[in-house]
Structure formats: structure tokens, C-alpha cells
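Visitor: Below are the sequence and a predicted model; questions follow.
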Amino acid sequence: MTYLSRVRMNPLRAASRNLLANPRALHAAVLGGLPDPTADERILWRLDNDNPHRPHLLVLTRSRPDWSHLVEQIGWPDADGEHAAVRDYAPLLAQIAVGREFAFRLTANPIQNTQTPDKPTTAQAKLLAERAKAGEKRGRGFRLAHRTAAAQLNWFLSRTGRWGFDVPGVRSDPAAPGIRDLARPDEATETGRPPWDPNPPYEVRITARNRHSVQKNLKGAPVVFHSATFEGRLLVTDTELFKAGLLGGIGPSKAYGCGLLTLAPLPKG
């Protein structure tokens, strides 16, 4: 079984302010909702903060969770309404078929791997010098964040095929003459870098972009990553790949709230 949960958060409570500011602490609180999580269970979560006065926590789990501790710490335990909705995910999975279209939301960590960073950090420069001294022509690549909206959009659009879906073109009039479309990966230039357009003619947009700094321990350097939230319309092209992305997550930094792809019916009309 798989379950999708939605937990209301009261941002005025001290515990909520701590979790909203600390993805690592929020991940620990999510794990606390499962009495006996298995080592191979992939837990996906996302913080939806469209309305900062009424944020919501979404969590996808294989086993049925209990969010009583979160409701007591960060919610409105004595108020009316459904504090923590838990829904069986099977009915949604049964709707997945090639050609089906959905509205979607995804918060992801767009990254690239490179052997030669343009502006290496002190640690990267030291490692590159050590490799050069040892005569190593190639080594493990460096994971670098895409920091601009254009690069993040290109990262997303160039990978939809491997995730089992496509993003259709916008249903509107053609762009005015001289407006350059965002190139697909097979249209890349000789450098391997497509001409990025911050306003691609596809049914997707970035609704939030954030830089996160997570302190793992008192001595080590913080983990820094960049996230982008994508919203739009998608069309399923491969059911197995698509379900794998839904259940296993998309991209890195899943423990820090990235990778959960959620679907909704398309608005009528």
C-alpha cells in the first residue's frame, strides 16, 4: 500500500517555525510518523507554502502513518477540520495510462555533474590540483546546482522523457516573430548547452525558487542546495517510468523535501 498525507501547519507555533526553517528537522519529524519504517522504504515529502499563513506538509509513504505528534506540535489540535488527511494512493495509480493528462506540481533540486567547474570552490580546486598532480585525467564529477530560472527550466524539460511524461506546448497563438523557443536537448549547440529561454512555450512555470543551507552537525560545513517548484500540465508517455517517478521521487535531495511529484485533475474549460 501507498499513502499520500496532507498535514496542516500553524506557522505561529514555535515548533512550526523551527521545522519551516530547517528541512533536516522536518525530515526527522516526518520519520516520526511511521512506527517501524523499513530500510528500503522511500519516504517523499514536500512543504507547500503558497499561503505562508497556512502552509501544508505533503508526505508519501508505503505504510500508513500517524501524524498525531505533528498535529499536537505544529497544528491546531482542538480546532475544527481535518488536521491530517491520509489517502490511499491506489485509486490515483489506477488512473495512470499513456495519453492521460494531469496538472502537476514538483519541487526539485536541479543539478548538473561536471568535471571542470567554471568557478571551483577552495575544496574543489584542491581536489583538481591533486588529480592533476597524480596524472588523473578523469575522476568523479562535481555536483553543481543550476541557479538561474532558465537553467532550472531546461534541466526539467530535458529530462521529462526519462520520467515517463512530456510537457505539452502552450495552447495559445504562436510567439511573435523573433521570439526564440527554448531548444530541446537534440537542438543543443556545439558546446552541448542549449539556448535557454526563461519563458519557454510549454505548459510549465516555476512558481518558487529557494536557496537552502542545512547544518548536518556542529562541526561540518552546511549542506547548501537550490530548489525550484515547477507547476503545469503533463502528458503520460510511459506508465512504468511515470509510476516509478511518482513512487520513488524525482532528482536528488529527497530527504530535504525535493522529488515529490503530485497530480491533480486538469481544470475544465
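Guide: Perfect, thanks for sending it.
Visitor: contacts and neighbour counts: CA atoms only from here.
Guide: Noted.
Visitor: how about the helices in this structure?
Guide: Under the criterion DSSP state H, helices of the chain are mapped to 14-21, 23-31, 68-74, 90-94, 122-134, 149-157, 239-248.
Visitor: want to compare, so here's the second one:
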Amino acid sequence: MTTIWLTRIIPNPRNRQASRDFRNSVELHYRVMKLFPDNLGDQARKQLGILFRAEETPQGPYLLLQSRTQPDLNLLPPDYGKADTRPLSPLLDALRPGLPVRYRIDANAVRKPRKTTQELHGLKPVVALTGPAAVEWWRRQAEQSGLKIDTVHATQLIAASGLKAQDKQRIHNARTRFEGNALISDPALLRRRVEEGIGRGKAYGCGLLSLAPATTA
């Protein structure tokens, strides 16, 4: 099977480029893509399986980056921060039915109303979900990804946003963090969904599903 790589980048808080990137999801996307070959065309992110998630901790932010190709960390700007890469495949190879896991994902939970419903209620083509509706969305996604959810904790996050350089299109993806415990029901399906990501907004920090072994109470 293809090796999946997991990279952690801890930015230097005194580095101006790093500070700018971590304030803007579009800039962070550009920074991530610069760590990989640039001759793959419009579908490069999808071909390379690139997913990322920015995390905030009391010690400061860091970036988790997942990919099918190992990134070239030498392409980070000088003094950008600390970074290391390790294979994720050992964890994925250990997935088995009934294994209890902890999970975390920042997802763009949305629904697409029918055209008649849009017109009747003046809705946008894509509507962001919050509260119980978002949790129900995640439960469906998890079930379709080989996970049997036990617990869910949902946190509304600041939207992933920024301005694309090419066409000046403004990106604004609502984000909800889902985390909790689950049991694996279909390891092969779960592995595929981990590799591909879940939901929309994958280019801008959504869809990366992280798993870790958990013990039952």
C-alpha cells in the first residue's frame, strides 16, 4: 500500500511569514503546496492526497499535514519553525474491526437545499450546519466512513477564510470540530476515507480525520 506521511510544523512566532500564514487559510494552503512538486496541474492537491489542519494549543499553534508524498521541509522559508515527518501507515495498518479509537476532524458540515427550497426560503446553494444538525451530519459521515460513533463533542470554529491570489475569489468555509470516541466497523473503508479526507473545503484546512487508539471504560 501507499505510504501516508504525517508532518507537524510548529511555526516560529517571531517569523513574519509564518504568522501571516497561520492567520489566513488561503496563505496556509499556498505554503503547504510549495512543499511538493509544482508540475502536477490543477488537481495536484488531490493527486498528492494533501490534507491539513491547524491546531491551537496553550503553547501556540501548529500544523498537521497529511500526504501521499513526503514533503520537502527544506522548502520552508529560513527560520520558519520546527518541522518533522513520520509515516502514518503503521497506525493505518493496525486498524481492525471493533478497535476503539479517539477521533478528531475539522469539517465543513453543510447541506445543499433543493432548488425549490432555495427559492422558497431565499437560501444559498450551500447552507452551513450548526448545533444538532451539524452533529447529525457528522454521524452520517462517520457511519459512511467505517466508524461507529460512541461520543461526539462539537465545537464551532472560526471559518477558514482568505483571498485567492489568482482570481481574487474570497474563500469562506464554515468549520466545526468533531471529536470523541468510536469503534471501527470497516477498516478498509476507514483507511480510504482517512486518505481522501471527508467533506468539502479540503484545500483550506477541512476534512483531515485523525485517529488514535483508545481504551474502553
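Guide: Here it is on my side, so go on. This one's a predicted model, so the numbers in the text were calculated from it and none came from an experiment.
Visitor: related to what we said a few turns ago, out of the helices of the first structure, deepest packed?
Guide: Highest mean neighbour count among those (mean count of other CA atoms under 10 Å): helix 149-157, with a mean of 20.
Visitor: what's near enough to touch the counterpart of Asp72 of the second structure in the first structure?
Guide: In the first structure, the residue paired with Asp72 of the second structure according to TM-score structural alignment is Asp66. Contact partners of Asp66 of the first structure, counting by CA atoms under 8 Å, 6 or more residues apart in numbering, are Gly33, Leu34.
Visitor: any idea how far Met9 of the first structure is from Asp66 of the first structure?
Guide: Noted for Asp66 of the first structure: a distance of 15 Å to Met9 of the first structure, by CA to CA, to the nearest Å.
Visitor: still on that earlier bit, how about the helices of the first structure in CSV, adding distance to Arg100 of the first structure?
Guide: Below are these laid out as CSV (distance: least, CA to CA, whole Å):
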stretch, distance to Arg100 of the first structure
helix 14-21, 34
helix 23-31, 31
helix 68-74, 35
helix 90-94, 12
helix 122-134, 45
helix 149-157, 18
helix 239-248, 10
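Visitor: Select, out of those, the one closest to Arg62 of the first structure.
Guide: Among those, the nearest to Arg62 of the first structure by CA to CA is helix 239-248 (8.9 Å).
Visitor: which one's the longest strand in the second structure?
Guide: Counting by DSSP state E, the longest strand found in the second structure is strand 170-184.
Visitor: mean shift of that strand relative to the first structure?
Guide: Its matched residues in the first structure lie on average 1.2 Å from strand 170-184 of the second structure after superposition (mean CA distance after the TM-score superposition for the first structure).
Visitor: according to the alignment, that strand goes to what range in the first structure?
Guide: Using TM-score structural alignment, the partner range for strand 170-184 of the second structure is residues 222-236.
Visitor: quick one: that stretch to chain centroid distance?
Guide: The chain centroid and the centroid of stretch 222-236 of the first structure are separated by 4 Å under CA atoms, centre = their mean, to the nearest Å.
Visitor: same deal with stretch 29-43 of the second structure?
Guide: Here the centre of stretch 29-43 of the second structure is set off from its chain's centre by 17 Å, with CA atoms, centre = their mean.
Visitor: same check, this time on stretch 83-97 of the second structure
Guide: In terms of CA atoms, centre = their mean, the centre of stretch 83-97 of the second structure is set 16 Å apart from its chain centre.
Visitor: Need the distance between the two termini of it.
Guide: Taking CA to CA as the measure, stretch 83-97 of the second structure stretches 33 Å from start to finish.
Visitor: Name the residues of the match of strand 170-184 of the second structure that come out as buried.
Guide: Of the residues in stretch 222-236 of the first structure, those buried by neighbour count under the rule 16 or more other CA atoms under 10 Å are Phe225, His226, Ser227, Ala228, Thr229, Phe230, Glu231, Gly232, Arg233, Leu234, Leu235, Val236.
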